[in-house]
Each structure stands twice: as structure tokens, then as C-alpha cells.
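Visitor: for reference, the sequence and a predicted model appear below.
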Amino acid sequence: MTFRINIQVHDNNKRLFFTTKAVQLTRIVMLIAAIAAPTCPAFAETSKKQEEEQQQQQLNRWVYEALEEKAQTLTHTITNSHYDISLNSLPTLPFAHCESKPDITFLTAMEAGSQRIKVECATPNRWSLYARGHISLFVPVLVATRTLNRGDPINDNDVTLREMDISQLRRGYFINTDHFANQQLSRRVRAGDVLTPHSLQEAHLIRRGDRIAIVASNDNFTISMPGEALEDGRLNQQIRVRNLSSGKTVRGMVSGNNEVKVL
């Protein structure tokens, strides 16, 4: 809206009068423009866009908070752990407005690592969308301090703790040496490698050719005879042994170091 005023006067008093009137008219025009602005299509479009951006930011905050809550729960179950999370930008939908906090469901079975998230809203419109995030969970895990060979037992000085993101350790890990009793390496491990359940196996308590004790017992008596192992054996494994007294070969179950109970 444009007002054009052409006034020509020669009297100084009249010039001041018309100048004052022009200023007042300008103020009126500005007031009318301010009142009319919200009804202007361009202004309404800008206002709508700002509202959608605010709604999108709120939606991102809700999903991020849910992701962080899950990460915090994980740290409570593992000592000396901490986390880092990231959330991919949610898809921008013109109808993705929710009057209250939407239902947020984690669809990923993995506790840490890549997360697939479903977001559902019932009011004012029913809609759902999917988001992706990631939880990195850092935990001190056991790694080898030197190269260890297949069949080696694991001692305390063979391993040390190193902080790693366990979401990347798909084959598992150990946080202490409690599981290493009667265990040996099932494969070669290099210095710095993470010890996993797949890299361990039960240690052989008896080796072929070992002199052993063959034990037979019941509720009333126990008899022990000298023997020789004809096979390697782990705890509770059945192996063939030779009775050195009779020369007979029998089968028995490994019950301890250099001890076999006959069946």
C-alpha cells in the first residue's frame, strides 16, 4: 500500500502544519500495515514454516532423550563404562505434529550399536515414522599383552584391560579373568587382540602318553590303579586308557588332572 502526497506551500507556518500531518499519516499507515501483515500470504507461510521447524526440533529432542535413556541404562549394568550417542536427522513430515510425547520403540535387538527406532503419535493425527541412531558403549575389556599360541593357558600377566567400544565387538569379550580357569587358547592371538569366548576352549587335563591314576569307586570303596592315557582329554571327556597292571584298555571319564574314573 503506497501513499503519495504532494503539497506545495510558501508560508512557513503552513509548511510546519503539513509536515506534522504527514508524520501522523505515516504512523497510521505503518500501524495499518502491521495489523494487516498476519493476513498476508507471505507472512503466513513464514509463520507456518517456523512452527513446523519448532515441532521438528521438539520431535528430535524426544527421540534423542529416549536414546540417551537407553544408553544410561546400559552403563548401570557394566562397571566403569560410559557412552556416546548419535541420532540421524528425522524425516521432515508436514503432519508430524504431536500434542504430547509420542510412543518411542526400539526395534533393534542389540543393546549397543546401531539403533532402529519407531516413533508413533495418535493425536491430533495418527502417524508413525522411523529413525536411526547409534549407541557407542565404552568398556575396559581384556586384550593380550603378547602373542599367544594355540593351546597356551592364559595367565594374569598375559592380558591387560583396554577401553573399547563393545558395540564393535560382535564376537564377545571378557572384563575379568574369572572364565579363564581350566581354559586354553583355541587359536593364535596377537598382542592387542581382544580375548573372546571363541578364542578359548577347555584345557586338556590329560595328554596322550601321560601316566595317570585310574579310579574305580562306589559307595563302599575306592580303588586306584596306575594307567597310561591313550588320548588327550578335557574335564568330563571320555578317553581310552591302559591299565598298566592288567594291560587291559578301558574307557573312562577325565575327572581331574591326571585322573580318570572308569565307567
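Guide: Good, I have the coordinates.

Visitor: going forward, measure contacts between C-alpha atoms and count neighbours the same way
Guide: Will do.

Visitor: what residue lies at the spatial centre of this protein?
Guide: Closest residue to the average C-alpha location of the chain: residue 112 at 1.4 Å, with C-alpha atoms, centre = their mean.

Visitor: OK, contacts around it?
Guide: Residue 112 makes contacts with 71, 134-137, 166-167, as judged by C-alpha atoms under 8 Å, 6 or more residues apart in numbering.

Visitor: ok, now with 10 Å
Guide: 70-71, 74, 83, 85, 134-138, 165-168 (C-alpha atoms under 10 Å, 6 or more residues apart in numbering).

Visitor: quick one: stretch 169-178 to chain centroid distance?
Guide: 15 Å (C-alpha atoms, centre = their mean, to the nearest Å).

Visitor: please list the outside residues in contact with it.
Guide: Contacts to stretch 169-178, defined as C-alpha under 10 Å, 6+ apart, come from residues 78-79, 113, 139-143, 154-156, 159-162, 166, 180, 194-199.

Visitor: out of those residues, list just those in strands.
Guide: 113, 139-143, 159-162 (DSSP state E).

Visitor: now list the buried members of the residues you listed.
Guide: Burial by neighbour count, judged by 16 or more other C-alpha atoms under 10 Å, picks out 113, 139-143, 159-161 from the ones in strands among the contacts of stretch 169-178.

Visitor: next up, a second structure to put side by side with the first:
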Amino acid sequence: MKGLVLTIVFLLIFTVYCFANEMLIEAIEKFAVEKFGPEATIVSLHIRSSPSSFDKIQLISHNRSKSFFRFLFKAYREEKFCGYVRIECELAIFANVLVVNRTVRSNEVLSENDVTFQKVNLLALNVEHCTDIDQVVGKIVRKMFRQNEPLDARYLMKPPDVRAGQLLTARMTIGPVVATAQVRAMRDAYIGEKISVRNVSSGVLIEGLLQEDLTVLVIGG
């Protein structure tokens, strides 16, 4: 008889425990979906402290370190506050993103052979991840990426339209006359940017706007 009573008590405790766990999991799943979308999932969950039993919870705060979260819930039993529930868990959104398959140094140009897709937890990243090969191939990296590190779009740039030292044609309009001169670019530049160039014949340094045809329109001309 005593054994039967103990079994019943155990089953009741186990049922209450499972109910409480389900309640907490549902609350965190709701938080994850509302904040990050339906792809968000719980990877791990650990209850740090909790009342022995409760039938209602209220999320009052959370903090985050990348994909790791700490939650603080108020717990209630029969509508009366009975303590706090503290939970640590990891959330994830798994996706295939582009990573480098070798160490790539700053100012290198990426080729298709330099990158590969790898499934990662996006919540663990602090990058603007890339999911399209066209986002990265031919781009110049502006920081070092180590092997298997996800690429960050913030540090990828298209090659400049003009390289330092490149010979260009500068033109200036003076009334009905258009004057041209051969000049040398002093730095890398993109179309639409202001660029400093040096007149090859006179050595004079001038400034102009780089045009789509890669001529330099002298400012003030």
C-alpha cells in the first residue's frame, strides 16, 4: 500500500513538473517566433531556479549574448505569486551562408573557389551574412577572414572603377572650348566620386568627378 501511495505521489509530481516545463517551453518558443520569425527554435534549455510548482507564468525580462538568452519569469500558483523562474537557453535560426574555405586577407579579391556554403546559427553571428554567390565573387575584402568564418557584407566592396596610377583623360569646358589633358589617378576611385589626378605634362594636381566613361570632369570647368 505504501508503495502504491509513493508511486501516485511520484506520478503527480512528475505530471506537475512536465506541465511546468511545457509551459516554459511554449513561452520561450512564442518569444522566439515573435522576435525572430517561425524558423527560430530552441537548441537547449536549463532551468536555473524555480518554485516547486506553479500553474501560470509571466515573462518580465530577458537578456542576450549572441544566441544565448537568460529569461526571468514570475510564477503563480492559483493566481498567487509564488516565486521566480530563471532560465538559460540557446536559440537558433539555422541557415546556409557563405564562409571562406581558406584564410583571406584584407584587399584580396574573392573567387568562387574561395567560398562555400555552411549551415550556421544566424543568431550566433554578428554579421550581415551572405547567401548568394553573386554577393561575394569578385568583391574585395576589407578585413581578414579566417577559414570557415562567415563572410560579412559590410566588409565586401566591388573593385574600384579606377586604380591609383591609371592613365585617364581630364576635360574642362571653358565657354565653347573643351580642353582635354592626359592625367594620372592619385588613388582608387568609383564612378561619381571626386578624384585627385595629376597632369602628366605639367605635373599640376587637379580635382574632378569621375564620369561613367572614365573621363574626369574638372571641377569648376
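Guide: Received the coordinates, thanks. On a predicted model such as this, the values are computed, not experimentally measured, just so you know.

Visitor: still on that earlier bit, want to throw the buried ones among the ones in strands among the contacts of stretch 169-178 of the first structure into TSV with distance to residue 204 of the first structure?
Guide: Below are these laid out as TSV (distance: C-alpha to C-alpha, whole Å):
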residue	distance to residue 204 of the first structure
113	37
139	31
140	29
141	26
142	23
143	23
159	21
160	25
161	27
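
Visitor: which of these sit farthest apart?
Guide: Greatest spatial distance among these (C-alpha to C-alpha): 113 and 159, at 25.5 Å.

Visitor: what ranges do the helices span in the first structure?
Guide: For the first structure, the helices defined by DSSP state H occupy 12-36, 41-77.

Visitor: list the buried ones in the last one?
Guide: What that stands for is helix 41-77 of the first structure. 52, 55-56, 59-60, 62-64, 66-68, 70-72, 74-75.

Visitor: for that helix, packing partners?
Guide: Helices and strands touching helix 41-77 of the first structure, by 3 or more C-alpha pairs under 10 Å, 6 or more residues apart in numbering; DSSP states H and E, are strand 82-87, strand 103-106, strand 113-121, strand 127-144.

Visitor: contacts only, for the closest residue in space to residue 222 of the first structure that isn't next to it in sequence.
Guide: Leaving aside its chain neighbours, residue 222 of the first structure sits nearest to residue 216 (5.8 Å; criterion: C-alpha to C-alpha, 6 or more residues apart in numbering). Contacts for residue 216 of the first structure (C-alpha under 10 Å, 6+ apart) come out as 222-225, 252, 260-263.

Visitor: out of those, which sit inside strands?
Guide: Short answer: those in strands (DSSP E) are 222-225, 252, 260-262.

Visitor: filter those residues down to the buried ones, PyMOL style.
Guide: Buried residues among those (16+ other C-alpha under 10 Å), as a PyMOL selection:
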select buried, resi 252+260+261+262
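
Visitor: okay if I get the ones in strands among the contacts of residue 216 of the first structure as a markdown table plus distance to residue 176 of the first structure?
Guide: Shown next, in a markdown table, are these (distance: C-alpha to C-alpha, whole Å):
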| residue | distance to residue 176 of the first structure |
| --- | --- |
| 222 | 38 |
| 223 | 40 |
| 224 | 38 |
| 225 | 39 |
| 252 | 34 |
| 260 | 31 |
| 261 | 33 |
| 262 | 36 |
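
Visitor: of the ones in strands among the contacts of residue 216 of the first structure, closest to residue 210 of the first structure?
Guide: Minimum distance to residue 210 of the first structure across those is 11.4 Å, recorded for residue 260 (C-alpha to C-alpha).

Visitor: burial of the closest residue in space to that closest one that isn't next to it in sequence, as a residue count?
Guide: Residue nearest to residue 260 of the first structure in three dimensions, not counting chain neighbours: residue 254, with 4.5 Å by C-alpha to C-alpha, 6+ apart. Neighbour count for residue 254 of the first structure, taken as other C-alpha atoms under 10 Å: 23.

Visitor: these two touch, right, residue 254 of the first structure and residue 203?
Guide: No. Because the distance of 11.8 Å does not satisfy C-alpha atoms under 10 Å, residue 254 of the first structure is recorded as not touching residue 203.

Visitor: so what's in contact with these two at the same time?
Guide: Common neighbours of residue 254 of the first structure and residue 203 (criterion: C-alpha under 10 Å, 6+ apart): 233-235.

Visitor: among those residues, which one has the most neighbours?
Guide: That'd be residue 233 among those, by other C-alpha under 10 Å, with 25 neighbours.

Visitor: that one maps to what in the second structure?
Guide: Under the alignment (TM-score structural alignment), residue 233 of the first structure pairs with residue 189 in the second structure.

Visitor: which residues does that match contact?
Guide: 159-164, 195-196, 209-210.

Visitor: so which of these is the closest to residue 106 of the second structure?
Guide: Nearest to residue 106 of the second structure among these is residue 159, at 12.9 Å by C-alpha to C-alpha.

Visitor: map the closest one across to the first structure for me.
Guide: By TM-score structural alignment, residue 159 of the second structure lines up with residue 203.

Visitor: so that match versus residue 247 of the first structure, what's the distance?
Guide: In this structure, residue 203 of the first structure and residue 247 of the first structure are separated by 28 Å, where distance is defined by C-alpha to C-alpha, to the nearest Å.

Visitor: between those two, who's got more neighbours?
Guide: residue 203 (19 against 11).
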